[in-house]
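Undergrad: Whatever this is, show me its structure:
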Amino acid sequence: MSELQNVPVTAVPKDARILDVREDYEWEAGHIDGALHIPLDDLPARVDELDPDEDLHVICRSGGRSQRAAEWLEGNGYTAINVTGGMGSWLEEGKPMVSEGDNEPTVL
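TA: Reported below is the predicted structural model:
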């Protein structure tokens, strides 16, 4: 098995396929527009929603859950890249985010 690739938020390509593995309430507070949301605990049951031929940049709040998700995906034949620093770093870098509802996007 290959060693898991880790990249900072500044190295995520604009057209990257992003998988957000945070909980629903975290996603609703603020997320990357166009990202796919599958909470970490739901990943095994919903893995068929992912394209095994697509590189996935996996993100969570700070990098722990995304690390576990990326390792699991890699072990199941997917190409997964862990986004270190997670959504906290995404917000700090001023990268665009959206939220569900009228509130300003934030990271919980």
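Undergrad: From now on I want contacts and neighbour counts done on CA atoms only, so please keep to that.
TA: Noted.
Undergrad: Span of stretch 14-30 from start to end?
TA: For stretch 14-30, the first-to-last residue distance is 18 Å (Cα to Cα, to the nearest Å).
Undergrad: Likewise for stretch 35-53?
TA: Distance between the two ends of stretch 35-53: 17 Å, counting by Cα to Cα.
Undergrad: Outside of it itself, list whatever touches it.
TA: 17-24, 27, 65-66, 69, 77-79 (Cα atoms under 8 Å, 6 or more residues apart in numbering).
Undergrad: want to put them side by side, so please do this one too:
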Amino acid sequence: MSDVPETSVDDLPADAVLLDVREDDEWEAGHVEGATHVPLGEVPGRLAELPEGDPLYVVCRSGNRSGRAVAWLNAQGLETVNVAGGMRAWAAAGKPMTADSGRPTVI
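TA: You can find the predicted model right below:
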């Protein structure tokens, strides 16, 4: 995915607008506070619901699904950037997460 722009969790701007493309159970287990959740398979049909970001940063569990989302979204004319390593890298870096119930984790 060398043609997909990406950044590390450490280089992510503090005011980054995040789109989380993981599945519902993954989101519920733990996510970044303030991120917008749209599962990857629903992105094409929910473009109007995506947050405005300049650029919009896209995250999944490890960076693969978000990389596919970034490639597709950029082809649609949006400016998006993949978060390398995804939520696994986020958690490993000790970044804050929240969960719908219980202790936040990455599944």
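Undergrad: Taking the contacts of stretch 35-53 of the first structure, please make a PyMOL selection of just the buried ones.
TA: Typed into PyMOL, the line below selects the buried ones among the contacts of stretch 35-53 of the first structure, using 16 or more other Cα atoms under 10 Å:
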select buried, resi 17+18+19+20+21+22+23+27+65+66+69+78+79
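Undergrad: Where do the strands of the second structure begin and end?
TA: Applying DSSP state E to the second structure gives strands spanning 6-7, 17-20, 36-37, 56-59, 80-83.
Undergrad: With the first structure overlaid, report how far the last one is off on average.
TA: Once superposed with the first structure, the aligned residues differ from strand 80-83 of the second structure by a mean of 0.4 Å; criterion: mean Cα distance after the TM-score superposition for the first structure.
Undergrad: cool, the second one as well?
TA: Superposed on the first structure, strand 17-20 of the second structure shows a mean distance to its aligned partners of 0.3 Å (mean Cα distance after the TM-score superposition for the first structure).
Undergrad: residues in the first structure matched by the top helix by length along the second structure, start to end?
TA: Ranked by residue count and defined by DSSP state H, the top helix of the second structure is helix 64-75. Alignment of helix 64-75 of the second structure against the first structure: residues 64-75, by TM-score structural alignment.
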